[in-house]
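**Student:** Provide a 3D model corresponding to the input given below.
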Amino acid sequence: MRTFFSEDHRLHFPQAELSGGEFVTPYERPSRVEYILGQLKERRLGEIVAPGPVDMGPAERLLDAGFLRFLETAYDEWKAAGQGGEVIAAGMPTRRQRHDRIPRNIDGKVEYYCHASETAITGGTWRAAQSSLASAQAAQREVAGGARGAFALCRPPGHHATSDQYGGYCFINNAAVVAEMFRMGGARRVTVLDVDFHHGNGTQDIFWRRGDVMFASIHGDPLDAYPYFAGYADEIGEGEGKGPTSTCRLPPGTGYGPWAEALDGLIARIRDWGAEALVVSLGVDAYKDDPISFFKLDSPDFLDCGRRIGRMGLPTVFCMEGGYAIEQVGVNTVNVLEGFEDA
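**Tutor:** Now for the predicted structure:
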């Protein structure tokens, strides 16, 4: 299996994240990638390849044009307004406030386009987000060309980014764009399977009314875990999208037994639905020692997870999402990929 990866991810490195009432080094930081690369090389999983240029065309089919323009220009506008630090939202539109007007002031624009203030924009964020998408696109082209699977080592991640908002460390929804590329290439039905601990609210939002892309997710109960306001069992889509959306929320302390049972249930639904291609939002923050999750999976469990996904026999692109137990993120990620290869 080939891995697609861009060094430009380093251009996005916010210096602070608001967590627990204080500013800390962000959990989503460049060193995560180094541990994954180290494991890929040590275990010789396959060639590591730089992607070609990004193609924004497929993203523009899914995402709001004003939002993309905002991401491209936000940092420069912020600095031109005399702001000294990184771009951080001070608030968001709330219940019974107007959502149909985009402010002219950069402070207001940030609040309009952001849904989680732990996510900062720096001078290099836009280029890093584009390079992350380029890696995902290169992996999709690899699989569309006949490979059984490919890994996009995406950073920043993407599954919390909606069609018109960023947050949860995510700016462009890489997995959603890959699914759209499979559709553009002729696949009639595509599934995005999200195994990250946190519900992929952005992916669900993008395909909410689509009947050709299934979103399936296993995640921490949003009563207890971010993103809190999405990921409940009654969220089944609307219109043509009613039905394909399938989510499974699990409680604090969930171990691999019930987690794997939930995965098998989603796999059965994916098979019955008739998916022709699979995109895996590969977060490994279900790990027992992850600092911002509450599942109890151990490293060998990720091998078995990969085998279960591999036995589906679908052309598969893995897009890297979360995983913040830094010293184990490489082991756990490559275990999934190795299990997939073993299957």
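
**Student:** CA only for contacts and neighbour counts going forward, please
**Tutor:** Will do.

**Student:** What's the separation between the closest residue to Glu235 other than its chain neighbours and Thr333?
**Tutor:** Distance criterion C-alpha to C-alpha, 6 or more residues apart in numbering; nearest residue to Glu235, sequence neighbours excluded, is Thr245 at 7.2 Å. Noted for Thr245: a distance of 25 Å to Thr333, by C-alpha to C-alpha, to the nearest Å.

**Student:** same deal with Ala50?
**Tutor:** For Ala50, the distance to Thr333 (C-alpha to C-alpha) stands at 19 Å.

**Student:** Can you show me the helices along the stretch 51-200 of the chain?
**Tutor:** In the stretch 51-200 of the chain, the helices defined using DSSP state H, counting those that start in this stretch lie at 57-62, 65-80, 106-113, 125-144, 174-184.

**Student:** Quick check: Thr122 touching Gln15?
**Tutor:** No: assessed by C-alpha atoms under 8 Å, Thr122 is found out of contact with Gln15, at 9.1 Å.

**Student:** Those two: which has the busier surroundings?
**Tutor:** A count of neighbours by other C-alpha atoms under 10 Å puts Thr122 above the other of Thr122 and Gln15, at 21 against 14.

**Student:** residue contacts, the more buried one?
**Tutor:** By C-alpha atoms under 8 Å, 6 or more residues apart in numbering, the residues touching Thr122 are His12, Phe13, Pro14, Tyr75, Glu86, Val87.

**Student:** For the last one, which non-adjacent residue is closest in space?
**Tutor:** Counting by C-alpha to C-alpha, 6+ apart, Val87 lies nearest to Ile121, which is 4.9 Å off, once chain neighbours are set aside.

**Student:** ok, how many other residues are close to that neighbour?
**Tutor:** 23.

**Student:** and what of Gly202?
**Tutor:** As a burial measure, Gly202 scores 28 neighbours (other C-alpha under 10 Å).

**Student:** so it sits in a helix?
**Tutor:** Yes: assessed with DSSP: H, G, I helix; E, B strand; the rest coil, Gly202 lies in a helix.

**Student:** looking at it, it is touching Thr162, isn't it?
**Tutor:** Yes: judged on C-alpha under 8 Å, Gly202 makes contact with Thr162 at a distance of 3.9 Å.

**Student:** Find the residues that touch each one of the two.
**Tutor:** Joint contacts of Gly202 and Thr162 (C-alpha under 8 Å, 6+ apart) are Asn173.

**Student:** Please generate a structure for the following sequence too, so the two can be compared:
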Amino acid sequence: MKVVFNEAQKRHYPKNFLVSGAQKPNPEVPERADRLLAAALDSGLEQVTPPDYGLSAVSAVHTPEYLDFLEHVHARWQRIEGASEEVVPNVHPNYRDGRYPHSVVGQAGYHMADTACPISGETWQAALWSAHAATHAAWLVLEGDPAAYALSRPPGHHAYADIAGGFCFLNNSGVAAAKLRRRHARVAIIDVDVHHGNGTQGMFYRRDDVLTVSIHADPVRFYPFFWGHADERGEGPGLGYNFNLPVPRGTADDDYMPILDRALQRVQAFAPQAIVVALGLDAYEGDPLQGLSISTPGFARIGERLAKLGLPSVIVQEGGYLCDELGLNLSSFLDGFTNAHKI
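**Tutor:** All right, here's what the predicted structure looks like:
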């Protein structure tokens, strides 16, 4: 298997974010990529650098209005006297179907869901190369690789078609799925991050060609709070093509695996020709965000179950934050996946 990564993805280095109103160091730091890349290489993966796909791939799932905002917002923000070093919104609309503001302050509130996605002068290029990694991993699979791992950092699954949030700017899993759809009629996205993939859900909520499945800590008291509940099943043509499996905080391996089996049963009923795995290692019992309690060996069990679908697979990195076991958790998943993957 190949790991796809470009060093430019490390240029985004957010300093702070707000937690319960308090300013804290942002955990989505470049060192995450260093540790994950080292683990992937130790697991025998071959590193490749993605080509520059321009905007062709990201424009398949993001609006031109939003892409223009991301590319230029920091330079515009810096023209405001006394503005912060990073773009952080301070006002949000109560609904988003009204007029589009001319002010960059208003546009920041319109396009940024929360304060966990500060934008620096390096964010746009880092996020774009992260999406290029996902695009190229999908291209490798389309060209015949059974599976490929996109070390996408910054992550993406909280990003909607026109909204950033939760450390995410471009939806890498959605980008990979759109790339796979160019050849496959049906693609499934299986999200095992500790948080609900609300951006991914929103992106495909009215579509029946991409099944979205997410297993995550119950959002009733956990980010993203407003999305990820079991009664969210899709709308219009997409009704029945979104499947959420919220689980109690602290759920550990033995209780998690039957829920994963339910998710995979739904995937099999959809009969996709390829899958995207939105891999969040923050479900780990020792992760700083403390949502679920998956053990290091538990990630191997998750990998084994996903691999047994026997489908071309794009693995896209989502969450997983700095702890001593971060690299071990990725290695465990990759070992379980590669040992069980048969096509």
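
**Student:** Please pull up the equivalent of the residue nearest to Glu235 of structure 1 in structure 2.
**Tutor:** Matched to structure 2 by TM-score structural alignment, Thr245 of structure 1 sits across from Asn242.

**Student:** Check the alignment and tell me where Ser293 of structure 1 lands in structure 2.
**Tutor:** Ser293 of structure 1 maps onto Gln290 in structure 2, by TM-score structural alignment.

**Student:** again with Ala129 of structure 1
**Tutor:** Matched by TM-score structural alignment, Ala129 of structure 1 corresponds to Ala127 in structure 2.

**Student:** Assess the claim that that match and Phe169 are in contact.
**Tutor:** Yes: using C-alpha under 8 Å, Ala127 of structure 2 is in contact with Phe169, at 6.4 Å.

**Student:** Between the two, which has more neighbouring residues?
**Tutor:** Of the pair Ala127 of structure 2 and Phe169, Phe169 is the one with more neighbours under other C-alpha under 10 Å, namely 34 against 27.

**Student:** what does the more buried one align to in structure 1?
**Tutor:** Per TM-score structural alignment, Phe169 of structure 2 is aligned with Phe171.

**Student:** give me every residue that touches that match.
**Tutor:** Leu71, Ala129, Pro156, Pro157, Gly158, His160, Ala161, Gln165.

**Student:** hmm, back to that, could you dump the helices of the stretch 51-200 of structure 1 to JSON lines with distance to Leu297 of structure 1?
**Tutor:** Shown next, in JSON lines, are these (distance: least, C-alpha to C-alpha, whole Å):
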{"stretch": "helix 57-62", "distance to Leu297 of structure 1": "33"}
{"stretch": "helix 65-80", "distance to Leu297 of structure 1": "35"}
{"stretch": "helix 106-113", "distance to Leu297 of structure 1": "34"}
{"stretch": "helix 125-144", "distance to Leu297 of structure 1": "26"}
{"stretch": "helix 174-184", "distance to Leu297 of structure 1": "23"}
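
**Student:** Of all those, which one is nearest Gly265 of structure 1?
**Tutor:** helix 174-184 (21.2 Å; C-alpha to C-alpha).

**Student:** roughly how far out does that closest one sit from the chain middle?
**Tutor:** Computed by C-alpha atoms, centre = their mean, to the nearest Å, the chain-centroid distance of helix 174-184 of structure 1 equals 13 Å.

**Student:** isn't the residue nearest to Glu235 of structure 1 right up against Ile218?
**Tutor:** No: assessed by C-alpha under 8 Å, Thr245 of structure 1 is found out of contact with Ile218, at 11.8 Å.

**Student:** The longest strand along structure 2 aligns to what range in structure 1?
**Tutor:** Longest strand in structure 2 by number of residues, with DSSP state E as the criterion: strand 210-217. Mapping strand 210-217 of structure 2 onto structure 1 (TM-score structural alignment) gives residues 213-220.

**Student:** What lies in contact with that stretch?
**Tutor:** Identification of contacts with stretch 213-220 of structure 1 by C-alpha under 8 Å, 6+ apart yields 179, 189-200, 203-204, 207, 231, 244-252, 259, 262-263, 266, 270, 293-295.

**Student:** Would you mind getting the average deviation of it from structure 2?
**Tutor:** Taken over the aligned residues, the distance from stretch 213-220 of structure 1 to structure 2 averages 0.3 Å (mean C-alpha distance after the TM-score superposition for structure 1).

**Student:** Turn the contacts of Phe171 of structure 1 into a markdown table, columns for distance to Gln328 of structure 1.
**Tutor:** What follows is these, written out as a markdown table (distance: C-alpha to C-alpha, whole Å):
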| residue | distance to Gln328 of structure 1 |
| --- | --- |
| Leu71 | 31 |
| Ala129 | 24 |
| Pro156 | 18 |
| Pro157 | 18 |
| Gly158 | 21 |
| His160 | 23 |
| Ala161 | 25 |
| Gln165 | 30 |
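
**Student:** Check the spacing between the nearest residue to Gly202 of structure 2 once chain neighbours are set aside and Ala217 of structure 2 real quick.
**Tutor:** Once flanking residues are discounted, Gly202 of structure 2 sits nearest to Tyr160: 6.2 Å by C-alpha to C-alpha, 6+ apart. According to C-alpha to C-alpha, Tyr160 of structure 2 stands 20 Å off from Ala217 of structure 2.

**Student:** follow-up on the earlier one: secondary structure element for the match of Ser293 of structure 1, which one?
**Tutor:** Gln290 of structure 2 belongs to no helix or strand when elements are defined using DSSP states H and E.

**Student:** which residues does it contact?
**Tutor:** Applying C-alpha under 8 Å, 6+ apart, the residues near Gln290 of structure 2 are Gly250, Asp282, Ala283, Tyr284.

**Student:** Tell me how many other residues crowd the equivalent of Tyr160 of structure 2 over in structure 1.
**Tutor:** Alignment note (TM-score structural alignment): Tyr160 of structure 2 maps to Thr162 of structure 1. By other C-alpha under 10 Å, 29 other residues sit near Thr162 of structure 1.

**Student:** Next up, the contacts around Thr162 of structure 1.
**Tutor:** So Thr162 of structure 1 contacts Leu63, Ile172, Asn173, Asn201, Gly202, Thr203, Asp205, Ile206 (C-alpha under 8 Å, 6+ apart).

**Student:** just His9 of structure 1 next, same as before
**Tutor:** Counted by C-alpha under 8 Å, 6+ apart, His9 of structure 1 has contacts Pro30, Ala128, Ala129, Ser131, Ser132, Arg155, Pro156.

**Student:** what's the neighbour count on the fifth one?
**Tutor:** So that's Ser132 of structure 1. Using other C-alpha under 10 Å: Ser132 of structure 1 sits among 32 other residues.
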